[in-house]
Structure formats: structure tokens, C-alpha cells
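1. No letters, just coordinates:
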């Protein structure tokens, strides 16, 4: 690092005792950036993130700090926000606590980067966007799926015109989350309580909004069916509780250009796919199936001509007729990649399109999805403005 100018950036990281806050944002993003020697800028400056850990459990924070040799941590958010080294506030708390903390961070003059959904309802999300814009701080929302290798390859195909006219998108996401009785649940219990901000629609429709919007085009309508397939689960203390939030959602989205997207999301399904999420895109010139990492294609010129005959066993190996899309690039951890873009946005004013308005669009689609499920009808998705 001799001869390089180092630029320290203090980051108040609230919610690092949780699964995502700890694993993806602290360990695999911020600490990973530090371990690689910082983030190099075009002028030779090296950004070095300095985490300030915040959470509600003193014991958990102390253990994390000791494990990673970090000495700046507190259970007092106000104290962390007033730290003279703090420039960015990051929020990975439960959704119900997010808006209040983000308002505090904006009032303290910090730039804000936050997990999604940014709020429990669209109006609050827009209000946060307006408050941040008025304060002149830079803001961003985590939209990690766009940085998955499989979806980056899919975007490359779209940009290159591989599909011709895109007809449809079919997505399958989910896995079996154990009920917490005879096997421990692998997701926290609040996910299944609507009163605590839980539910798969509020969680996943925020993702599907930016995936569909950034890769294929604007979402113009939504029709959804929500279900609570598992009515009771067992929480972290071994207590049985009633599930009040949806654990599965079946959505149909109409996009610009007549593209129809159908996405199933479920925490009550067993995986018979290559990856936990897969999207099949069909177009006039070709099709693709993309997951977290892989992407396979079948061009029009090599598409077979199967014939329906239920009286005979299938003789074709349909999977073998698809071609693997090469990486053609090195793919870093998606959370880390977006963190690096936001750090460059804060320090060097480089572009960062996923602001609070983008986050509000995700909340809007989730809200409309829940409303569609309640009312049993298709609902138009209007443009949002500040």
C-alpha cells in the first residue's frame, strides 16, 4: 500500500447479529473488502471500510467483535450515529424496525444503505425517499439477485438479442423450511408472523420487482394467490405458534411488450431443480434457464420437435439438448459487489441506480400482491414518483 492514499469510511452496521447482516454483509462483504486490502479507486485512493457494529444483544455483539478482532461495537444506535468517523448507516434489522432507524441516520447526516424491503408499506418507503432527498444524503437498497452469476449471464443474453422477442418468464423459487419441531427451522420464526413483518410476498416480491424490471422491463400488473400451507410452527424457544403470514405465493406479472412472467415462491416445497431459484425465459429465437450460478440455452436452430405420445416412454434426454453459457468473467459475491458500488457512489459520486425510489417500487409490488391475493383479482401497477 506504499504510496497509496487510504480513505477510511466508517459504516454503522445495524443488525449484524442476524443471519444476513452477519454472513453476507459483514463477513462476506465488508470484512472481505478489508481483507483484499481495501477498494481501489481510479485516482489511486484505496477505500478502507471501518465497521461500527450495532445490535440489541450485547453478548452476541461482543462475540462477533472478538471473533473478527473488531473493537467498535455498541447496543446504542444513537451513540453509533454520532460517532465522528461514521459516514454510512447500514440496516439489516427486521423490517418493522427499519424506517425509524433510517430516519435517525438521515437526520444525523449519514448516507444510508439498507436491506429490502425498506419499509412495511409504500407510503412509508416514499416518505423515506423524500426525507433522504431533502437531506441531500446518498441512499441505496440491496438488490443482490442482479449480481448472481446466473442472472448476469441471463442479462447478457437479453442485451445481446439472443431471445428475439421475449414471450414469457417462468420462475421457481423456494425450499422446505422445517417447522421447528423434530428438526430446527432454518429461517427465523418472525418470517411467519405478519404482525412482525413476515410473509413471503413482502420478502420475495421486492426481489422479483427489480429482477423483472432490470432484466426484462417494467411491471404493469400483478395477480397473486397467497397461501399459508403450514399453519403452525415452533419458534426458537421451542414454543408452538400460529403462522399468520403467507409461506407461499403464486404470482403472474404482465410486463412491457406483452411479456408474461409467472413466479412461484414457497417455503413449503421440496427442491427438484438444479438450484434454489431458476428462471426459464422463452423467446421467438431461443430459450434459457438461469439459476444462481448456471445458465443454459437452446437456440431456435437446434430446438427438437417432440411429439406428445403418452403411450410410449420418453426417448429423448431433453436436458442434454441445452448448451451451457460460459462465465466469460469472474463473479464476486453479489452482496460484496453491490457494496463496492455503493462505496464508490459515496466516495467518488459514481452512479448507483438502486435508490430508495427503486426500493419503494419493490414494496409497492408486494403491497399490490397482497391486495390482489385478498381481493382475488388482477391489479395495475402504477408509476411511483417522489
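-> Perfect, thanks for sending it. On a predicted model such as this, the values are computed, not experimentally measured, just so you know.
2. Every contact and neighbour count from this point should use C-alpha atoms.
-> Fine.
3. now the helices: where do they sit in the chain?
-> Assigned by DSSP state H, the chain shows helices spanning 19-20, 31-35, 58-67, 77-81, 98-107, 122-135, 149-159, 200-215, 334-348, 356-375.
4. and here's the other structure:
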């Protein structure tokens, strides 16, 4: 007897943007669709049907034709109200996101969203409350925890490789061209505070879930922000004043699940030239060993294999410090991080359960960004209170 095949219809808002198109449509949803849908534990498949949503009709039509997507719309409200739509995904501007998520959840739609979920902590908490009240499955993109490098790093933590963890240090960023001579690699709104831009707002919500996912709860923050490049050029080639920070330097107090205190430090900058193996790297140091992880690679050095350098400024260094580290094997095939989380989220939707990275986690990210900016303004360390819904 033939069984009816279920189809999940996913409205993808902001799909013409860089992240929405490249990571979520091109590298996640379309591969799932083209593979015959989502493979479930019982061996059955659920088909995936994207609906492209945005404000530029010409771009939407072009993408729909290019990727053989049958539906697209510039009317977000109508798509949200459509009873046949199961999931609303949002990758639009931060300033528009809270209202989109609010409408979608109150219409009974499951939501999956980029970060930050809102411009203020109050809004982010409100969204988490709406998610709980409506009972929908809500997921927030925590892509970095699905990257091969951080998967390996987390495995080392779980296996007790580090002993007592002492610190985690992160370096992130690259040079974003001003836009006058060479085109900028990021949209101009990223550098306008009034449009929701800013390094702290953008990246501290990432660092919160990375620190939580690798080490433990963030207990305090001390941040210093900067606008290193005061004038940039927009997409039309016109100069504008950068009103948002393009770099943020943070120190965090963390607590492991076992109660150990850990020091965190992350430098984030769009005004730095890269001298490291990857665009983001995290180093964890512990009493028994250390490891450095990027997007894909992770290397480690155990206590038993740690050399004993001697400081002598009068002689050139002859040791090859990098060669003294051992690469951590993947031990499994790891797909695109965005795609992996999409698959996990959609399985949670089908099972009617909460997604492990939900709107409360996102609210903590918004909280860290907000308190980071407050720390910078007041030049002090700020304790992070528990969010209670």
C-alpha cells in the first residue's frame, strides 16, 4: 500500500542577501531538496519545498528560474499567513527580524533564523516567550558549532584531553576594504549603527554560543570597541560616515559545567590583516594539553609532548613551534555546518520537539552584545544576570 509523501514548505525571507543565498539556499536547502528530501530515522523521506521571499522582484525571479524553485514572493505577510507554509526562515536585516519572527510564530509557523534575533534584549526575550507560548519549534543558526574544527575541539573537551581548562582565546576577522579603490566585501549597513550594524552586535551573539558550546556559561564581560575606519564607501560608490564599531575586543569570565573558572578573550576586527591559518581560530589551554581550532582544522599538543622553550632575545629562534603540534583527525564525515543544523532543525519540527539552539540561547547572545557595548561605554566589567522567561 502506497503511503502519502509529506512535504515541508519553507518560506526563506532575505534570500537574495549573501548569507541567505549562499549558505542557506545554495549550500543547505537546495542540496537537501535535490537529494530527495530529508531522510528520517525510519528510512522514509520528507520532501523540501522552498519559497523565496524578498523585496527585489527581479532578483527573486532570477534565482527561482536558476534553481528551479516554483514559488517566490515579495509579500512577506501573505506568505506568513499562507496555511500551507510550515516554516519561516529569516536572514533579512537585523532591524526587521523581530517583527518577522513575531508574526510568524503567532501564525503558528515554526521559525529558523539568523542572528541576532532582535536589536534589544527586551525584544529577544519577548520572542523567546512567544516561542514558548505558541509551542512552535524555533531554531537559531549556531553554525560555528557544526564546523569540523570546533566539532573536533568540543570532542577534546568531552574526552577530558585538556585536564582543567584554564583559558580560551579567539582571533577573528580580516581586512574589509573601504570601498573607494576596491569594493567592500560586506554591505554598507554593517557599518551604520542606525541600521543595526556593528561588530559587537554582529559577532558577540556568535561568541556567546561558541563559548557556551565549547566551555560553559559566560559570567561577565569587559569589552573595548573601536571604529578604526571612520569613512567608507557604499554600494553606489558614495562616501559615508561609519557610525558603528568595526572592531571589538572582549574579555569574558566563563564557568564550566563542573564549576571551574575559565578566562576567555576574543578579538574581532574588520580592520585586521590575516596572519593565521584561518579567518577564525580558537586556542584552548588546559593543565594537560592545548588545542587550536579553525573552521576545519584542529591541532593539539599534550602535556607529555610539550617542549620546554627557553627565552633568549639574543639568539634567533630555531624551533619550529607549529610542527610540534599534532592534527586531530575528524573520525567522521562532516557536511556543511549550515546544512547539518538545517537537517537537525527540520527533524525537530517533524518530531514536534524543541530545537537545542532556540530563542533563549539567542537572547543570551543579544544580552552579551548589549552588555559588551555597555561595558565599553562605562569602561568596566559587567556581570551577566540570568535570563528568566
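-> Arrived safely. Just so we're clear, the structure is a prediction, and the values are computed from it rather than from any experiment.
5. hang on, the earlier thing: rebuild the helices of structure 1 as CSV, extending it with distance to residue 257 of structure 1 and mean neighbour count.
-> Putting the helices of structure 1 into CSV (distance: least, Cα to Cα, whole Å; neighbours: other Cα atoms under 10 Å) gives the following:
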stretch, distance to residue 257 of structure 1, mean neighbour count
helix 19-20, 36, 14
helix 31-35, 40, 16
helix 58-67, 49, 14
helix 77-81, 46, 19
helix 98-107, 35, 19
helix 122-135, 26, 18
helix 149-159, 14, 20
helix 200-215, 12, 22
helix 334-348, 29, 19
helix 356-375, 19, 24
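6. May I see those helices organised as JSON lines, with distance to residue 293 of structure 1 added?
-> Listed next are those as JSON lines, based on distance: least, Cα to Cα, whole Å:
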{"stretch": "helix 19-20", "distance to residue 293 of structure 1": "19"}
{"stretch": "helix 31-35", "distance to residue 293 of structure 1": "20"}
{"stretch": "helix 58-67", "distance to residue 293 of structure 1": "30"}
{"stretch": "helix 77-81", "distance to residue 293 of structure 1": "37"}
{"stretch": "helix 98-107", "distance to residue 293 of structure 1": "31"}
{"stretch": "helix 122-135", "distance to residue 293 of structure 1": "31"}
{"stretch": "helix 149-159", "distance to residue 293 of structure 1": "4"}
{"stretch": "helix 200-215", "distance to residue 293 of structure 1": "15"}
{"stretch": "helix 334-348", "distance to residue 293 of structure 1": "11"}
{"stretch": "helix 356-375", "distance to residue 293 of structure 1": "23"}
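7. and of the ones you listed, who's closest to residue 288 of structure 1?
-> Taking Cα to Cα, helix 149-159 is the member of the helices of structure 1 nearest to residue 288 of structure 1, at 7.5 Å.
8. Distance from the chain centre to that closest one, please.
-> 17 Å (Cα atoms, centre = their mean, to the nearest Å).
9. State whether residue 272 of structure 2 and residue 228 are indeed in contact, as I suppose.
-> No - at 9.8 Å, residue 272 of structure 2 does not count as touching residue 228 under the criterion of Cα atoms under 8 Å.
10. Residue 175 of structure 1: which of the helices of structure 1 is closest?
-> It's helix 200-215; of the helices of structure 1, that one is closest to residue 175 of structure 1 (Cα to Cα) at 12.1 Å.
11. and the closest one, what does it pack onto?
-> The contact analysis (3 or more Cα pairs under 8 Å, 6 or more residues apart in numbering; DSSP states H and E) places helix 200-215 of structure 1 against helix 149-159, strand 219-227, strand 248-255, strand 260-266, helix 356-375.
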